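# have a look at this fold, sequence not included:
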């Protein structure tokens, strides 16, 4: 399979405290020669001041002052690097349970989740929690890196036992592709280069796996969805009759002549033209930004969604959503929030908390329905006007939403439509 050299792969790293996430990312950057000389010199200098013999690889990601003072990663640290085969964005997320919201933020756009497991401890509750979140976010690929193999004498039976532990749990999750790699991030075994200490492992090292894993398209190619961002009405005499609806295609393909319906009005028409800065197109697909004109002069405004008439999303004022509460303040019953879904923004409230999930053991509870920071739950939202949505499983763009506190303008929750 040929790999597109310009294809961008987003991956997130997760693991419990001290599993070596920052060291692993540092090793990836260091061994793939993706570090600028001045960065390397600064980190070498810092490592010497700390009395270390070699380079402290964790410093490549722990760049925030608070992280260094506390010795932990407390936010989502994004890093970018490129190899001859692919471009990458890394989201390094905290391992602590109180930072579940950070992991969901970092993993929400990921193609791959790397979950680290300490070879000495095996699969623990935090491993299960991270795997569950990856499943919840519909990340298509999980790579389980069994780290610190050097501390268990590179034993194959330790590796095989952890695979059995993880597979026994992950069989309950909706993850299509799970891979396992035994590594030592500190020494570099199976990170960029194959390990001579683990010749029993016949698979590829981590970087080669990331470079060659097939991620397909981030976008749903079937369901044509075009949330309108703005209406273009030029004032010049030359274009006075032009009325275009501009936005970014969320999914699918639009072609001139397509029969479309405008949601929420239900009015229908046909696509007259698809215009871009560089000229007119016969067809356009996600994630292109275009301006669409219609054959009929109908009412269309920001927040509406243009869809193909024979392929409409669901429309309802009541929506069931898996919600992660992000705010430090608890959710208040019957409080009105702003719900932002694609380009549409309107008032909504949490009508019912159906259940909360204990992400350590995946049990559901409908007794305690008060929402606190990092809680994950199933809720019923009631909106003032119908939302037009697909399930998150089918379409990440039209299946996701956020809740905003209208008094502070803070994002208080992120949701995935069931």
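Now that the structure is in, tell me what you want to look at. Note that the coordinates shown come from a computational prediction; the quantities given were computed from them, not determined experimentally. Numbering: from 1, shown residues only.
# could you use CA atoms for every contact and neighbour count after this?
OK.
# kindly check the end-to-end length of stretch 369-382 for me.
Distance across stretch 369-382, first residue to last, is 17 Å (C-alpha to C-alpha, to the nearest Å).
# nope, stretch 198-218 is what I was after
Stretch 198-218: ends 35 Å apart by C-alpha to C-alpha.
# now do the buried residues in it.
By neighbour count with 16 or more other C-alpha atoms under 10 Å, stretch 198-218 contains the buried residues 198, 201, 204-211, 215, 218.
# now, the residues you listed that are in helices?
206-211 (DSSP state H).
# surely residue 9 and residue 91 touch.
No: Residue 9 is beyond contact range of residue 91, at 11.1 Å (criterion: C-alpha atoms under 8 Å).
# out of those two, which sits in the busier spot?
Higher neighbour count among residue 9 and residue 91: residue 91, with 28 against 20, using other C-alpha atoms under 10 Å.
# please enumerate the strands of the stretch 251-400 of the chain.
Along the stretch 251-400 of the chain, counting by DSSP state E, counting those that start in this stretch, strands occupy 253-255, 259-263, 267-276, 279-281, 283-285, 289-294, 305-308, 314-325, 336-341, 344-358, 363-365, 376-389, 400-404.
# what's the most buried one of the ones you listed?
The highest mean neighbour count among these, using mean count of other C-alpha atoms under 10 Å, belongs to strand 305-308: a mean of 25.
# try it against this one:
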């Protein structure tokens, strides 16, 4: 490989990454918007474009149907809706992107939760003709619940309201009124037409009254580094590495993904649950020792002392340890057609630790359109969100979800079918 190619590859690998999700009601144009982003940023292969153009011609579409770039399932193409979560990858000279195109239907709420669970930002589409509707509120609430700190409200189909500044401002004020109830610190408002590309990648000549940024510029420049918790040092151990090679006969490393804080050689650490302490000897990425590592880097850590640490243990700092407990409160999104069973037993996965748990109490269900608690109805079924309390067979080392999305999340698994039935966010006790 030439030096130029090596430098290009190195630059690409070290580029900042933004994960974002799209959400909106049916026919709000999510898939078309993503197709427009990919097309206008020149991230589509020629053969892909040719296939889409051919498909659009066969259907008699007036314009090339860019939504076909993301609606990959045959059922999606037939019905013209998004069913599953479609992931797409593209990059610009400034940033790499992973897009999760999520469904708008109520019955696919679980798919949206899946796609949004790792996102830094949510792009929520609103039809300029309809304005803020129940699905808008639901998707915004879920984004807030999942601690997505950046929302871009795209008022789409501005071409169908004559690019009206008055209509855009009405929708913006309507959403501001609702979003004041949410825990989202950073909200942007952009009027767009995904079909024609207005304010998606290039500024629109049809809306000279809009002085803000395009969608792509916003995505390229939104700051997400501060969204990670660099205060509370957390390192769930995924694997103990023992190469047993002649070069490293006594090597013992602890591999995993940093879930919070900063670790560097010389730091004092404590291993949980044993409580043994030691000092970090090295922190290593692939064939390289680092001066410091932080979330979300995948690393191998070696210690000065040979102490007992296994998969599922947690490495932290002695003066800043996670909560430890077996009685835990969760906000849970139910993902399975079989409803949650009060007093039911489930397998639970938290970071790298596997255990079992029992549902001690269902406290309430949330009406995700109004944000009100439903005290009387405690049956949590498919796509419902509610507050529950569980008791685990082993102590978990955790933080609240609003402090750390990694150490504050769990999944519940049906022990008989091995299906993931619930996604839980740990909350502080009232």
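Nice, I can see it. Quantities reported herein were computed from a predicted structural model and do not represent experimental measurements.
# any chance of the strands of the stretch 251-400 of structure 1 in a markdown table, plus distance to residue 30 of structure 1?
What follows is these, written out as a markdown table (distance: least, C-alpha to C-alpha, whole Å):
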| stretch | distance to residue 30 of structure 1 |
| --- | --- |
| strand 253-255 | 41 |
| strand 259-263 | 50 |
| strand 267-276 | 41 |
| strand 279-281 | 44 |
| strand 283-285 | 37 |
| strand 289-294 | 37 |
| strand 305-308 | 46 |
| strand 314-325 | 35 |
| strand 336-341 | 40 |
| strand 344-358 | 38 |
| strand 363-365 | 41 |
| strand 376-389 | 36 |
| strand 400-404 | 36 |
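# nearest to residue 104 of structure 1, of those?
For residue 104 of structure 1, the closest of the strands of the stretch 251-400 of structure 1 is strand 314-325, at 8.1 Å, according to C-alpha to C-alpha.
# one step back: which of the buried residues of stretch 198-218 of structure 1 sit farthest apart?
The largest separation in the buried residues of stretch 198-218 of structure 1, counting by C-alpha to C-alpha, is between 198 and 218 at 34.7 Å.
# okay, which residue is most central for structure 2?
Nearest to the centroid of the C-alpha atoms of structure 2, with distances taken as C-alpha atoms, centre = their mean, sits residue 118, at 2.0 Å.
# which SS class is that residue?
coil (DSSP: H, G, I helix; E, B strand; the rest coil).
# please name the nearest non-neighbouring residue to it.
Leaving aside its chain neighbours, residue 118 of structure 2 sits nearest to residue 19 (7.1 Å; criterion: C-alpha to C-alpha, 6 or more residues apart in numbering).
# residue in structure 1 paired with that neighbour?
The equivalent of residue 19 of structure 2 in structure 1 is residue 10 (alignment by TM-score structural alignment).
# check which helix or strand covers its match.
Using DSSP states H and E, residue 10 of structure 1 sits in strand 8-14.
# what residue of structure 2 matches up with residue 402 of structure 1?
Alignment note (TM-score structural alignment): residue 402 of structure 1 maps to residue 411 of structure 2.
# its match and residue 281 of structure 2: what is the separation?
In this view, residue 411 of structure 2 and residue 281 of structure 2 are 33 Å apart by C-alpha to C-alpha.
# quick revisit: who are the contact partners of the match of residue 402 of structure 1?
By C-alpha atoms under 8 Å, 6 or more residues apart in numbering, the contact list for residue 411 of structure 2 reads 348-350, 420-424.
# which pair of these spans the longest distance?
Largest separation among the contacts of residue 411 of structure 2 by C-alpha to C-alpha: 350 and 421, giving 14.2 Å.
# still on that earlier bit, which of the contacts of residue 411 of structure 2 lies closest to residue 236 of structure 2?
Taking C-alpha to C-alpha as the measure, residue 236 of structure 2 lies nearest residue 350 of those, at 9.5 Å.
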